[in-house]
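Asks: here is my input; please provide its structure:
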Amino acid sequence: MTAPAARVLLLEDDPAIAQTVDFALSREGFEVRYCGWVHEARAQLARGDLDLAILDVGLPDGNGLDLCREMRQGPQARLPILVLSARSEEGDKVLGLELGADDYLAKPFSPRELVARVRALLRRSQAPAEPPVRTIGGFVIEAEGSRVRFHGELLPLTRRELGLLLRLLSAPRRIHSREVLLDAVWGMEADSGDRTVDTHIKTLRAKLRQVRPDLDPIRTHRGMGYSLE
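Replies: This is a model prediction of the structure:
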């Protein structure tokens, strides 16, 4: 029996780019749901049956990064997100990652690279998480590693933040280098660097402080990496 096609939301207001992406993904067996407006994308997301979202940044009725942030705070918190943007500066990419995107591809781009990145995101999203079996300090791991509570509060973590926290929890007080964290959470084929790890650690710390402003359990070891104290 053939596996169902992965359902991809494409939010893009440029018809030529949308047609290129639609053709490249459809040819590889993906089901593409094209939207040119943010409100149309919200309607597709509300159906709850998508496997991945590709978001442009500048749209006629909103901003793709705002929608990305909105998704990370709602039922679609763990849906893989690839941001497409004409903005290629490092600061723009970092902002996209800080708001919850899993990957960022600047325009113009190769359709083959886009397909490869979509496949990589889907593989990583479907890979089983390594479930910690311990409760450590104020952390409680629930549902085989799919949820973490901190001092009784459920943490609203993205998939990357959850992966980083679980990795740190797997060996508390051990220093985990950025390279090890990147390989463990993003995969060996990830087109990312140390800055990506630092950005996600920053957002993870912010969520921990929302629960306990007096605590900072993640320790930075300059030039070495991070540990959980």
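Asks: make it CA atoms for all contacts and neighbour counts henceforth
Replies: Will do.
Asks: contacting residues around the lengthiest helix in the chain?
Replies: Ranked by number of residues, the top helix in the chain under DSSP state H is helix 194-211. Where contact means Cα atoms under 8 Å, 6 or more residues apart in numbering, the residues beyond helix 194-211 that reach it are 94, 97-98, 150-151, 153, 155-157, 160-161, 164-165, 178-179, 181-182, 215-216, 218.
Asks: filter those down to the ones in helices?
Replies: The subset of the contacts of helix 194-211 located in helices under the criterion DSSP H comprises Val94, Leu97, Glu98, Arg160, Glu161, Leu164, Leu165, Arg178, Glu179, Leu181, Leu182.
Asks: on that earlier part again, check which residues of the longest helix of the chain are buried.
Replies: Across helix 194-211, burial judged by 16 or more other Cα atoms under 10 Å covers Thr196, Val197, Asp198, Thr199, His200, Ile201, Thr203, Leu204, Arg205, Lys207, Leu208, Val211.
Asks: to compare against the first, here's the next sequence to fold:
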Amino acid sequence: MSTILVVEDDVDIRELERYALASNGYKVLEAENGKEAVSMLEQEDIDLVILDIMMPVMDGLSAIKAIRYTLQSSVPIIVVSAKGDESDIITALELGCDDYLTKPFSMNVLNSKIRAVLRRLSETNASSTVHHAGLLMDKEKHQCLLDGNEVELTATEFSLLYLLASTPEQVFTRNQMITKVKGSDYPVTDRSIDVQVATIRRKLGEYGQRIKTVWGIGYTYKES
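Replies: Next comes the predicted model:
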């Protein structure tokens, strides 16, 4: 049974989320603000966090920073917020959240996102290989095969494609891609990422269409 921490200052919304998640078989813990959430993460074994942005004491963005940089935790975080501007979504993603859902929202959609994030995490932890309908990547061998034929990729191209393909449907900002592949201090521009992605698409041929541009944000990988 996966344990989910719901971080929400609105009692009615928190109760709705708690009931819906519990009905789907999850163990649910609750926090009223970011500070309380960070404290609970230090004490409890939590598999995923549902996090609001606008909260008293410590807001959601500050909580993401604390979770990622102070606690050094990689626990999946799904933001559920009324702040739906493109800039808000980009900021949360670049700070380290895994997905973003704007209010008002459907609990069916939230449950779908939770299942997808937990599934991706399980698959990533279970294997160093990625296999999607014709595409096979082996991280340990640094090998990329397309319908059984090897695709020649540079180290950076391989890392970028592996990042996207190993977490299908997850949207990455260009800055996230730079940080995850090269580190936060690496001098790479957003334009460089666009060029790398264009080259990967070309090398993959028709399969390159699986790498989708999310306008104004970054890129994601579709399995089909």
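Asks: nearest the geometric middle of structure 2, what residue?
Replies: Closest residue to the average C-alpha location of structure 2: Asp98 at 2.5 Å, with Cα atoms, centre = their mean.
Asks: hmm, back to that, mind putting the ones in helices among the contacts of helix 194-211 of structure 1 in a markdown table, distance to Leu228 of structure 1 included?
Replies: Listed next are those as a markdown table, based on distance: Cα to Cα, whole Å:
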| residue | distance to Leu228 of structure 1 |
| --- | --- |
| Val94 | 24 |
| Leu97 | 22 |
| Glu98 | 21 |
| Arg160 | 16 |
| Glu161 | 14 |
| Leu164 | 11 |
| Leu165 | 9 |
| Arg178 | 14 |
| Glu179 | 17 |
| Leu181 | 13 |
| Leu182 | 16 |
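Asks: for ChimeraX, what selects the buried ones among those residues?
Replies: The following ChimeraX line selects those of these that are buried, judged by 16+ other Cα under 10 Å:
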select :94,97,98,160,161,164,165,178,181,182
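Asks: ok, so of the ones in helices among the contacts of helix 194-211 of structure 1, who is nearest Ser125 of structure 1?
Replies: Arg160 (9.8 Å; Cα to Cα).
Asks: measure the spatially closest residue to the closest one that is not a sequence neighbour to Leu164 of structure 1 for me?
Replies: Excluding its sequence neighbours, the residue lying closest to Arg160 of structure 1 (Cα to Cα, 6 or more residues apart in numbering) is Val185, at 6.5 Å. Separation of Val185 of structure 1 from Leu164 of structure 1 (Cα to Cα, to the nearest Å): 6 Å.
Asks: ok, Asn63 of structure 1 next?
Replies: Distance, Asn63 of structure 1 to Leu164 of structure 1, using Cα to Cα: 28 Å.
Asks: show me what Tyr26 of structure 2 aligns to in structure 1.
Replies: Counting by TM-score structural alignment, Tyr26 of structure 2 lines up with Phe30 in structure 1.
Asks: hang on, isn't that match packed against Leu10?
Replies: No: in this structure Phe30 of structure 1 lies outside contact range of Leu10 using Cα atoms under 8 Å: 11.4 Å.
Asks: who has more neighbours out of these two?
Replies: Of the pair Phe30 of structure 1 and Leu10, Leu10 is the one with more neighbours under other Cα atoms under 10 Å, namely 22 against 19.
Asks: counterpart of the more buried one over in structure 2?
Replies: By TM-score structural alignment, Leu10 of structure 1 lines up with Val6 in structure 2.
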